[in-house]
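Trainee: model the following, please.
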Amino acid sequence: MQRSLNPVSRLHQDEVQARILLATTYPFFLAAAVVQRVLPQARSAVAQPRRSVFAEARAMAVSAIPFVFMG
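Mentor: Okay, the predicted model is just below:
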């Protein structure tokens, strides 16, 4: 009789997979963030605080990763 995976082990596996996905997708999102900064955009009248390019790339990558685990 086989034993199912421990829930803690499963959570650890998901965390490791998420870190690997973050590490592999981060360079693409970093390139996208740099391109967004370089391209001229319509500036809004109200100045909004901007994150660094690295923080913006991380935010994009972190927001995209959950879609991989859906379904």
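
Trainee: going forward, measure contacts between C-alpha atoms and count neighbours the same way
Mentor: Noted.

Trainee: and whichever strand or helix holds residue 61, which residues are buried?
Mentor: Per DSSP states H and E, residue 61 falls inside helix 53-64. By 16 or more other C-alpha atoms under 10 Å, the buried positions in helix 53-64 come out as 53-54, 56-58, 60-62.

Trainee: please generate a structure for the following sequence too, so the two can be compared:
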Amino acid sequence: MHRSFVTGSRSQQEQVQFRVILAATYPVFLIAAVLQRVLPAREHGTAPRRSVFGEARAMALSAIPFAFMG
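Mentor: This is a model prediction of the structure:
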């Protein structure tokens, strides 16, 4: 049985790739978060809202793992 072990350099390389993708996608999600605030809201939720920057980061962090699947 052959097992592949993740080496330290591969893990570090994945971290660098993650940060690069985050830096590349964050501006797109920031624009989306700003547009969500500017456009009229369809929901009238009472939940506390994050800052536009926090919302953009949350959207980017939820989308990026899909780039590493497969």
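
Trainee: give me the TM-score for this pair.
Mentor: Taking TM-score structural alignment, normalised by the length of the second structure as the basis, the two superposed chains have a TM-score of 0.87; 66 aligned residues with a C-alpha RMSD of 1.6 Å.

Trainee: now the helix holding residue 61 of the first structure on the second structure. Mean distance?
Mentor: Mean deviation of helix 53-64 of the first structure relative to the second structure after superposition (mean C-alpha distance after the TM-score superposition for the first structure): 0.3 Å.

Trainee: now do that helix: which elements does it pack against?
Mentor: Contacts defined by 3 or more C-alpha pairs under 8 Å, 6 or more residues apart in numbering; DSSP states H and E place helix 53-64 of the first structure against helix 7-38.

Trainee: and the helix it packs on, what does it pack against?
Mentor: Secondary elements touching helix 7-38 of the first structure (3+ C-alpha pairs under 8 Å, 6+ apart): helix 53-64.

Trainee: off-centre distance for whichever helix or strand comes after the helix it packs on?
Mentor: Next helix or strand after helix 53-64 of the first structure toward the C-terminus (DSSP H and E): helix 66-69. Relative to its chain's centre, helix 66-69 of the first structure lies at 10 Å (C-alpha atoms, centre = their mean, to the nearest Å).
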